[in-house]
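Asks: predicted model and sequence follow; I will ask about them next.
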Amino acid sequence: MEGVEVRHGVAGVRRLWQASHTLLVFPIVLILVITVVDQLVPADIHLGPLLVTAPAFTASFAGPRLTGLIGFLAVAAQAYIGWHFGMLFTRNVLVQILALAVLSALIVFFCVVRERHERQLDQVRAVAQAAQHGLLWPLPERMGRLRIACLYLAAEDEAQIGGDLYAATRIVGGVRVMIGDVRGKGLSAIGEAALLLGAFREAAHRHSTLPTLAAALEQSATRYLADFEPADEAGERFATALLLEVPDEDHTARIVSCGHPPPLLLSPGDALTVPSLHPAPPLGIGGTGPEGYTIDVIPFEPGDTLLLYTDGVIEARDADGGFYPLETRAARWSQSGPESLLRHIQRDLRVHTRGHLEDDAALIVLRREPDDHRGRHHGRLIHASGFGHNSATG
């Protein structure tokens, strides 16, 4: 897998290098055209100062070395024009040559600064990607009887992680899934998200029922907030969560909601159902024990699809302030596979919000398969950083 990534990286660099050399033709032609035309126009018209456009244009697609080369050619062209007219050592031509050399040097300097900043940004992105994989592990494409696809949309530009979270794990006789939303967005919510994910992965195998699992997550969130919650935010830090359990043999889904939006159930024939749940308070607020959580059981037949989401999806607004109509749009694509459904929603959500989300958003699609698919094949996270800057892949 690493070898494939390296080959893709080398191929990308090679394509970028070839594209830069192709574009290099334009500033060279520009220098030639200005030089030739300057010799053809009347003597009182001087086009030499326009040569500075060549290195300026080159800086838009090339690095400091190629920009410096074009700047040198521009200065040489200016010197040739002065020599052609027998004015090379006049004060006016020397000043023009010096000014062009200084401007070219400044352009090269800004190229060096830009490349340094790009390298720093690449390092930040690499750290963010590592944190992304450490925090949000890509869910398997199949787990038990389920086909799974997931999508994460970060509201902040250049951020790849935030306060929305999800996880899935195999238990004896079924699968457990959690999707949640920490109050806040972006980098400030990462600590609580990491806590809940770690607590779920550890506790999902230890507790036989969803209420006891929810109570364990509540205890973890309460302890964390007691130790790290700022005094001026007391009582304001919490997380909504939806816990889902899908048995292998029973065609149902068991749900416990901790203040989280209910999932959408898509059935063959374009039927859409919004289950009626009995939500408990969000995690980190009430200190509720197992008795405070209600299990809601819904039918989940082979061929059915469950769409889990965070409120960043349904609260996304258009230019007129209207919320995104997830139910209507999801029903339109109910016959799509998990990956295709998420691609449809992402594209439609981008159009609805004009490429800018106000809050992080996450979605999980669970399709119950009729056959016994027990293989565990890790899939790719469909991720969009900065939302409008990337497209989903299935």
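Replies: Sure, I can see it.

Asks: drop to CA atoms for contacts and neighbour counts, all remaining ones
Replies: OK.

Asks: need the distance between the two termini of stretch 263-272.
Replies: Distance across stretch 263-272, first residue to last, is 10 Å (CA to CA, to the nearest Å).

Asks: one more: stretch 51-61?
Replies: Its first and final residues considered, stretch 51-61 spans 18 Å by CA to CA.

Asks: list the buried residues for that stretch?
Replies: Residues of stretch 51-61 classed as buried: 51-59, 61 (neighbour count, 16 or more other CA atoms under 10 Å).

Asks: what about versus this one:
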Amino acid sequence: MHVLRRLRMHCGLYGRRDPVLLSPVLLTLVIGLLAVFTPQDVPFTRLLPAAPALAASVWSVRATLTLGVVCLLPVIGFALAFSDMSALYTAGAIGAVTLAAAYASHLRLQREHTLAQVRAVADATQEVLLRPVPRRIRNLEIATLYLAAAPQARVGGDFYAAADTAHGLRLILGDVRGKGLPAVGVSAAVLGSFHEAAYDAPDLGRLARRLDTSLARYNVDVPAPDGSERFATAVIVEIPPTGTQVSVLSCGHPPAVLVHRNTTRSIEAAAPSPPINLAELVGSEYHVQRIPFAPGDLLLLYTDGVTETRDDQGVFFPLTAWTRATDTTSPPAVLELLHQALLRHSNGRLTDDIACVAIRNTPRQEPW
């Protein structure tokens, strides 16, 4: 028992009930009990090398070696006491497997350390790119959601940002063409330009032109490996400090959803505006819409990963209908419910990055 207690301490198992971490100890106990309570001609001890081999996948080098010694000593003692040569062969196998398992544990820990560093860098990159958006600015309540299609991903081609300017709150949410690290670079170029231009551009049209110019320069400085033209779709929103209207500019992006009193509708662009970095190809006219945004209204911005989420039959997620059936306009609650609904609709298999921003014009009488 003292040896098992030391093993648990080496592996950090006290206070933890993860059966995977305990599996090498349990395997050792099961094989040991079988060896004791079965006839001697049934050599269950030959299975003992499996215990340190299993420990290498979940334990440290020291703990793996300790378990190997725990398995090795009784077998050597039995072999010497009864002059059993087969037991000595088993002891040799345990020793060899233990050394190999310890080396495998060392390699695993090195990879885990490297992966932890990579994740830390990715987290820092995400914080730089997707700066935290305040939960509240004046009478506006704001919530954000970012879901990566890859379970271990931290950054991607979807982006959002907010700036509290003299013109009011300006937000951008968009989706870069492509995936992976090249898409992250394009996102960084767009967001860097937005954080600078949002404060001095007199209107959303000129803000969009600044973003277009910046991304065009980035394309020249960092050409795509395949020679393709990088671009991004985006929706830019301006909510003035006072008033009950919101300005929306959609640069080739899916329409925002507005919950206004008892109605829910998509804000379809009355006239098309070019995606960012495609103004020279499809025209440089930007069309801004102004829509009512009364106290209690909710505006939902999203990337196409939401509406292109499919179920097993290939049916797209019905965002507008889902929003209409949702009985809350609290931004954090709406995004949490949306996250759950997307996972249910896709059976937990999201195939694209997803970014959402929900903004609610709160009634002034609400206490905060």
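Replies: Looks like it came in fine. Given the structure is predicted, the values throughout are model-derived calculations rather than measurements.

Asks: could I get the TM-score for this pair?
Replies: Once superposed, the chains reach a TM-score of 0.88 (TM-score structural alignment, normalised by the length of structure 2), with 356 aligned residues with a CA RMSD of 2.7 Å.

Asks: returning to what we had before: dump the buried residues of stretch 51-61 of structure 1 into CSV; add secondary structure and distance to residue 170 of structure 1 as well.
Replies: CSV is the format used below for the buried residues of stretch 51-61 of structure 1 (DSSP: H, G, I helix; E, B strand; the rest coil; distance: CA to CA, whole Å):
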residue, secondary structure, distance to residue 170 of structure 1
51, helix, 66
52, helix, 64
53, helix, 62
54, helix, 61
55, helix, 59
56, helix, 58
57, helix, 56
58, helix, 55
59, coil, 53
61, coil, 49
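
Asks: between which two of the residues you listed is the distance greatest?
Replies: Pairwise distances across the buried residues of stretch 51-61 of structure 1 peak at 17.5 Å for 51 and 61 (criterion: CA to CA).

Asks: equivalent range in structure 2 for the longest helix that structure 1 contains?
Replies: In structure 1, with assignment by DSSP state H, the single longest helix is helix 91-135. Alignment of helix 91-135 of structure 1 against structure 2: residues 85-129, by TM-score structural alignment.

Asks: how close does that stretch sit to structure 1?
Replies: Superposing on structure 1 places stretch 85-129 of structure 2 at an average distance of 0.9 Å from its equivalents, by mean CA distance after the TM-score superposition for structure 1.

Asks: could you do stretch 22-31 of structure 2 as well?
Replies: Counting by mean CA distance after the TM-score superposition for structure 1, stretch 22-31 of structure 2 comes out at 4.7 Å.

Asks: that stretch: which residues count as buried?
Replies: In stretch 22-31 of structure 2, counting by 16+ other CA under 10 Å, buried: 22, 24-25, 27-29, 31.

Asks: out of these, which comes closest to residue 125 of structure 2?
Replies: residue 22 (36.0 Å).

Asks: what's around the closest residue to that closest one other than its chain neighbours, how many residues?
Replies: Counting by CA to CA, 6 or more residues apart in numbering, residue 22 of structure 2 lies nearest to residue 13, which is 7.6 Å off, once chain neighbours are set aside. Residues near residue 13 of structure 2, counting by other CA atoms under 10 Å, number 16.

Asks: A strand includes residue 13 of structure 2, no?
Replies: No: read with DSSP: H, G, I helix; E, B strand; the rest coil, residue 13 of structure 2 is coil and lies in no strand.

Asks: pretty sure it is touching residue 19, no?
Replies: No: Residue 13 of structure 2 lies out of contact with residue 19 (CA atoms under 8 Å); the separation is 10.0 Å.

Asks: now the counterpart of residue 190 of structure 1 in structure 2: how far from residue 158 of structure 2?
Replies: Aligning on TM-score structural alignment places residue 190 of structure 1 opposite residue 184 in structure 2. From residue 184 of structure 2 over to residue 158 of structure 2 the distance is 8 Å, taken as CA to CA.

Asks: and residue 365 of structure 2, by the same measure?
Replies: Residue 365 of structure 2 is 35 Å from residue 158 of structure 2, by CA to CA.
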